[in-house]
Every structure is written in structure tokens, then in C-alpha cells.
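Peer 1: here you go, sequence then predicted model.
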Amino acid sequence: MDLNLREAILYNIAQNNQEELEATISDAVQGGEEKMLPGLGVLFELIWKQSDTENKQHMIESLEHGVQQANTDQ
């Protein structure tokens, strides 16, 4: 069986509107389930590919801040 996880995730969200995409992300983040991580990775990949250099830099800065915050919360 050849399962392409990326294709399956994209297929499952192909018809989603903005509200549905936001709900998917919010549910995955709030739920904190490990099984949701691959899906979030695919969504991030889509965002990254569609972003210009300035937006990518902003995401990296946000990520850096989030990582630092997560480390101080532990």
C-alpha cells in the first residue's frame, strides 16, 4: 500500500473555506494531539510556499519568540 500522507491531507482540505481552515488549525493546536502534527506541517508548507521574503522573516521571528517562550515555560 502506497499512502502519500501529504496528498491525503491536501485532498481532505481541498474544498475547505477560510473558516474551515482556521477551525482545522485551531482544533489541531488546541487539542495538542501528536497525530495532528503531520497535517499542521503540510499546512505550514503551503503557507511557506505562498509567502514572500518579508512574510517568511516574520514567521521565523514569531517562531523564534514562540520557541523561547516555550523554553521559559518549562
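Peer 2: Here it is on my side, so go on.

Peer 1: all contacts plus neighbour counts: C-alpha atoms, from now on.
Peer 2: Noted.

Peer 1: list the buried residues in stretch 12-29.
Peer 2: Using 16 or more other CA atoms under 10 Å as the test for burial, stretch 12-29 gives 24-25, 28.

Peer 1: closest to A8 out of those?
Peer 2: T24 (14.9 Å; CA to CA).

Peer 1: against I13, how distant is that closest one?
Peer 2: As judged by CA to CA, to the nearest Å, T24 and I13 stand 9 Å apart.

Peer 1: quick check: longest helix of the protein.
Peer 2: helix 53-73 (DSSP state H).

Peer 1: and the contacts of that helix?
Peer 2: For helix 53-73, contacts defined as CA atoms under 8 Å, 6 or more residues apart in numbering pick out W48.

Peer 1: put this beside the first:
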Amino acid sequence: MDFNLRGAVMANVANSSKDQLQHTIVDAIQQGEEKYLPGLGVLFEALWNHATEEQKQSMLETLEKAVKK
């Protein structure tokens, strides 16, 4: 069985407003279920692919701080 996860996630959020996207992200995080992690990964991939180099550096700095113990 060949399932296109990226396509399914992107189709599910296509034409979503900022508020709808925020609700989707916050809800997935609050649920805390690992089944939502691939979808969040697809959204991060889309964000990364559409970010400028400056935005990518900012995301990396934020991520670096977030993962430090």
C-alpha cells in the first residue's frame, strides 16, 4: 500500500486560515499523541521550504534553544 502522507496532510489544510492552522497545530500538540507527529513534520517541511534564509536561521536558533537541556 502506497500512502502519500505529505499530500494528504497538505490537502487537509489547503486554504486554511491562520487561525485554522494555529488551531490544528495547537490541538495536535495538546493531544500529545504520536500519531500527529508526522503531520506536524509535514507542516514544518512546508514552512521550511517557504522560508527565507533569514527565517531559517531564526528557526534554527529557536530550535537550538528549545532542545537544549
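Peer 2: That came in fine, so what should we check first? Not measured: the values here are computed from a predicted model.

Peer 1: quantitatively, what TM-score do the chains reach?
Peer 2: The TM-score (TM-score structural alignment, normalised by the length of the second structure) is 0.92; 69 aligned residues with a CA RMSD of 1.0 Å.

Peer 1: could I get the buried residues of stretch 12-29 of the first structure in JSON lines, plus columns for distance to Q18 of the first structure and secondary structure?
Peer 2: Formatted as JSON lines, these follow (distance: CA to CA, whole Å; DSSP: H, G, I helix; E, B strand; the rest coil):
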{"residue": "T24", "distance to Q18 of the first structure": "10", "secondary structure": "helix"}
{"residue": "I25", "distance to Q18 of the first structure": "11", "secondary structure": "helix"}
{"residue": "A28", "distance to Q18 of the first structure": "15", "secondary structure": "helix"}
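
Peer 1: so who does the closest residue in space to L37 of the second structure that isn't next to it in sequence touch?
Peer 2: For L37 of the second structure, ignoring the flanking residues on the chain, the nearest one in space by CA to CA, 6 or more residues apart in numbering is A28 at 8.0 Å. Listed by CA under 8 Å, 6+ apart, the contact set of A28 of the second structure reads 36-37, 40.

Peer 1: hmm, 10 Å instead?
Peer 2: Applying CA atoms under 10 Å, 6 or more residues apart in numbering to A28 of the second structure gives the contacts 22, 34-37, 39-40.

Peer 1: roughly how far does it sit from Q22 of the second structure?
Peer 2: 10 Å.
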